[in-house]
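Undergrad: Sequence and predicted structure, then a few things I'm wondering about:
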Amino acid sequence: MSTPDGTTVLAAGCVLWRRSPVTGGTELCLVHRPKYDDWSHPKGKLKPGEDALAGALREVAEETGHTAAPGPELPTVRYPADGRPKQVRYWAAEAVSGTFVPNDEVDRVLWLAPDAARARLTRPRDRALVDALLATARLP
């Protein structure tokens, strides 16, 4: 979806987290997209007229199989994509329930401690979101 002037691609996603079932610490969910061979936070383009937070939660469900409870909004990320500006709004979100099933868009997910997630993320702009999550959300 683009803005009325037809230039900016609008998308939304979440920095998805959970309490580790092993250590009790915070783990972040990263998705692997085979099309790009990258590790990122779950996100995607908004449908026409879709609320950004609703779109972010839909993308989390589609890409990770998890329902999520949204928390604070994180910084918006802007970058060029396919020759057009793209704007992605992000929220912190706690994974509530669900199970990952590989699909065409996402073939793997990893749950990692914040430092390991930061190191695994492909793009620096995604790493900054880990820091924003840790600074804003009340995590275990």
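TA: Everything's here; your move.
Undergrad: only C-alpha atoms for contact and neighbour calcs from this point on.
TA: Will do.
Undergrad: Isn't Thr64 up against Leu110?
TA: No: between Thr64 and Leu110 there is no contact under C-alpha atoms under 8 Å: 9.9 Å.
Undergrad: putting a second one here so we can go through both:
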Amino acid sequence: MSGLVRAAGCVLWRRSPYDGGVEVCLVHRPRYDDWSFPKGKLKRGETALEGALREVLEETGHHCAPGAALPTARYLVNGRPKVVSYWAAEATGGAFVANDEVDRLAWLSPAAARTRLTRPGDRRQLDAFLETAPSGA
């Protein structure tokens, strides 16, 4: 079996421009046809938090301010163990531009995000985010 795959990402959130409630960001990856939180593999020498912030910017076009650490996801991908570190992160500015890796982005209420997430395991990070989220979530 090959070595451990290390990755990191964020539950990116913002205040809704419509009602001020909390919205979370999900990205659609056409390669996998899935909806997930922005995340990706770490580069050599990169800390998990550095990788999470880089991946959020690359996949969503948004800069963000990291907050609380969220539960780490552990699962197998093609027989290899994968560990994904997560943080809550507030979007601070930017704009999404579709690319080969991510073709769609959605800002959703937490309830809608829970339904849209492809991997049931990702709901663990959403639940942990909601426990630490600002009021209105």
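TA: In hand now; what should we look at? As the structure is a prediction and not an experimental result, all values here were calculated from the model.
Undergrad: TM-score them against each other, please.
TA: Once superposed, chain against chain, the TM-score is 0.96 (TM-score structural alignment, normalised by the length of the second structure); 135 aligned residues with a C-alpha RMSD of 0.9 Å.
Undergrad: that older thread, any common contacting residues for Thr64 and Leu110 of the first structure?
TA: When C-alpha atoms under 8 Å, 6 or more residues apart in numbering defines a contact, the residues bordering Thr64 of the first structure and Leu110 alike are Val31.
Undergrad: If you count surrounding residues, which of those two has more?
TA: Shown here are Thr64 of the first structure and Leu110; by other C-alpha atoms under 10 Å, Thr64 has more neighbours (27 against 15).
Undergrad: any idea what that one aligns with in the second structure?
TA: Matched to the second structure by TM-score structural alignment, Thr64 of the first structure sits across from Thr60.
Undergrad: which residues of the second structure fall in strands?
TA: Remark: strands assigned in the second structure by DSSP state E are 5-15, 22-29, 34-36, 39-41, 62-77, 80-94, 104-108.
Undergrad: Name the surrounding residues that touch the third one.
TA: With contacts defined as C-alpha under 8 Å, 6+ apart, strand 34-36 of the second structure is touched by Leu26, Val27, His28, Arg29, Arg116, Leu117, Thr118, Arg119, Asp122.
Undergrad: please redo it, this time with the cut-off set to 6 Å
TA: Contacts to strand 34-36 of the second structure, defined as C-alpha atoms under 6 Å, 6 or more residues apart in numbering, come from residues Leu26, Val27, His28, Leu117, Thr118.
Undergrad: ok, now how distant is Leu133 of the first structure from Pro72 of the first structure?
TA: Going from Leu133 of the first structure to Pro72 of the first structure by C-alpha to C-alpha, to the nearest Å gives 8 Å.
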